[in-house]
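Q: how would this look folded up:
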Amino acid sequence: MTTYTARPVPPSALKELRSTDDSGRGMVPVTDDEGGAPLRCCLRRSVPGERIALVSYAPLRRWAAETGAEPGAYDEQGPVFIHAEECQGPEGDGYPFDNAHRTVRRYSAAGHILGGELVATLDDDAFRNAFDDPAVALVHVRAVEYGCFLYEVRRPA
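A: Coordinates of the predicted model:
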């Protein structure tokens, strides 16, 4: 049985985003007084008192640069929360941010959207269904309420 891996924003991208984000703005760190922000660097929710930042991130653009894809109009950027300083990254296995309905958005090797599916449960079956289509190279998990990027899952080798 194939197990899929939730991939956070990569450390190399985090280093860049903490300087200048994908919209060209400098990072503005804040102290999170309330907690609960979905951190894309370590795939967990923030806790009160942590230093975080909201930055603009273009996940498909960065993947395309790595793979040679040409996403064209599908290249989008949006807001993501990250730790303001380097963190340990994800701890443990499983699929984070699974406490609400999520959208599994499928992309081709060219970086074009092939469709999406609202899923009530993030589990191996949700990703197996997405990757059953041989044209799917990459999956983004997105929040339903705002459409924000949460993390990516790649086709297993």
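Q: every contact and neighbour count from this point should use C-alpha atoms.
A: Fine.
Q: strands of the chain, start to end?
A: All strands of the chain, identified by DSSP state E, fall at 30-31, 38-39, 44-45, 51-57, 78-83, 102-108, 113-119, 136-143, 149-154.
Q: for those, which one sits closest to residue 5?
A: Residue 5 sits nearest to strand 149-154 of all the strands of the chain, at 5.9 Å, using CA to CA.
Q: that closest one to strand 51-57, inter-axis angle?
A: 60 degrees (axes from the mean of the first three to the mean of the last three CA atoms, to 10 degrees).
Q: and the contacts of strand 149-154?
A: With CA atoms under 8 Å, 6 or more residues apart in numbering as the test, strand 149-154 has contacts from 4-9, 38, 40, 43, 59, 78, 80, 97, 137-143.
Q: cutoff 7 Å now
A: Outside strand 149-154, the residues within contact range by CA atoms under 7 Å, 6 or more residues apart in numbering are 4-8, 40, 137-143.
Q: could you also give me the structure for this next sequence, so I can compare it with the first?
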Amino acid sequence: MTTTPSFRVRALSPEVPAAVRATGRDASGLPPHRSTAAGGEPLRCCLRDAATGEEIMLFGYAPPIPSGPYREVGPVFAHAGPCAGPAPGYPPAWRGRAQVLRAYDRRGWIHDARVHDGADPEAVIAELLADPAVRRLHSRNVAYGCFMFTVDRPG
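A: Predicted coordinates:
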């Protein structure tokens, strides 16, 4: 029996790093910082950590919420060139990693938030999405607060 997932994890759209590469500018109008990965940098294009030696870029990104007081630009890592993108579902390489799940309402205002230890992120996601006022979630790094990925309701 196949079950329908109750949420959809979304990495950065491939168009985002492609636009940064093409224009040489990020969401703040600044050039990306290109480097060779030391290893461990969380790549938002494919939702895994960079391997040592991969060519990456760091740039400012505005996570997807409507314009308003909670809209922000923060740093994200992505491959310096196109990549295959993420595996479906919760990022397997980040399972077991503590994260903050920040819930947003239809206005793009923070509605709720939870810290989880990564052991069962699906349970925390389901709990937050059970509230009909919640439109989407952003997963964020616990220590730095950086945007990691978006979680949406299916469909």
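Q: can you pull the TM-score for these?
A: Taking TM-score structural alignment, normalised by the length of the second structure as the basis, the two superposed chains have a TM-score of 0.87; 148 aligned residues with a CA RMSD of 1.6 Å.
Q: okay if I get the contacts of strand 149-154 of the first structure as CSV plus neighbour count and distance to residue 85 of the first structure?
A: Output for these, formatted as CSV (neighbours: other CA atoms under 10 Å; distance: CA to CA, whole Å):
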residue, neighbour count, distance to residue 85 of the first structure
4, 19, 28
5, 17, 24
6, 18, 21
7, 19, 19
8, 18, 15
40, 23, 13
137, 20, 31
138, 23, 28
139, 25, 27
140, 22, 25
141, 27, 24
142, 21, 24
143, 19, 24
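Q: of those, which is the nearest to residue 122 of the first structure?
A: residue 141 (9.1 Å).
Q: give the equivalent position in the second structure for that closest one.
A: Using TM-score structural alignment, the partner of residue 141 of the first structure in the second structure is residue 139.
Q: excluding sequence neighbours, find me the nearest residue to that match.
A: residue 101 (4.6 Å; CA to CA, 6 or more residues apart in numbering).
Q: what's the neighbour count on the one you found?
A: Close neighbours of residue 101 of the second structure, defined as other CA atoms under 10 Å, add up to 27.
Q: and the gap between the alignment partner in the first structure of it and residue 142 of the first structure?
A: Matched by TM-score structural alignment, residue 101 of the second structure corresponds to residue 104 in the first structure. Taking CA to CA, to the nearest Å as the measure, residue 104 of the first structure falls 7 Å from residue 142 of the first structure.
Q: what does residue 25 of the first structure give?
A: 23 Å.
Q: one more: residue 81 of the first structure?
A: 14 Å.
Q: same thing with residue 130 of the first structure?
A: 14 Å.
Q: for residue 65 of the first structure, same thing?
A: Taking CA to CA, one finds residue 65 of the first structure at 21 Å from residue 142 of the first structure.
Q: again with residue 37 of the first structure
A: In terms of CA to CA, residue 37 of the first structure sits 14 Å off from residue 142 of the first structure.
Q: contacting residues for residue 26 of the second structure?
A: Residue 26 of the second structure neighbours (CA under 7 Å, 6+ apart): 20, 32, 59-61.
Q: need the counterpart of it in the first structure.
A: With TM-score structural alignment as the criterion, residue 26 of the second structure pairs with residue 21.
Q: for residue 13 of the second structure, same thing?
A: Counting by TM-score structural alignment, the partner of residue 13 of the second structure is residue 10.
Q: swap in residue 80 of the second structure?
A: Residue 80 of the second structure maps onto residue 84 in the first structure, by TM-score structural alignment.
Q: for residue 126 of the second structure, same thing?
A: For residue 126 of the second structure, the residue aligned by TM-score structural alignment is residue 128.
Q: neighbours of its match, how many?
A: Neighbours of residue 128 of the first structure (other CA under 10 Å): 15.
Q: that one and residue 8 of the first structure, how far apart?
A: Counting by CA to CA - residue 128 of the first structure and residue 8 of the first structure are separated by 19 Å.
Q: buried stuff in stretch 87-94 of the first structure?
A: 89-90 (16 or more other CA atoms under 10 Å).
Q: contact partners of that stretch?
A: 41-43.
Q: 8 Å instead?
A: Contacts of stretch 87-94 of the first structure (CA under 8 Å, 6+ apart): 5-6, 8, 41-44.
Q: so which of those is the closest to residue 124 of the first structure?
A: residue 5 (9.4 Å).
Q: quick one, what contacts the closest one?
A: Residue 5 of the first structure neighbours (CA under 8 Å, 6+ apart): 93-95, 153-154.
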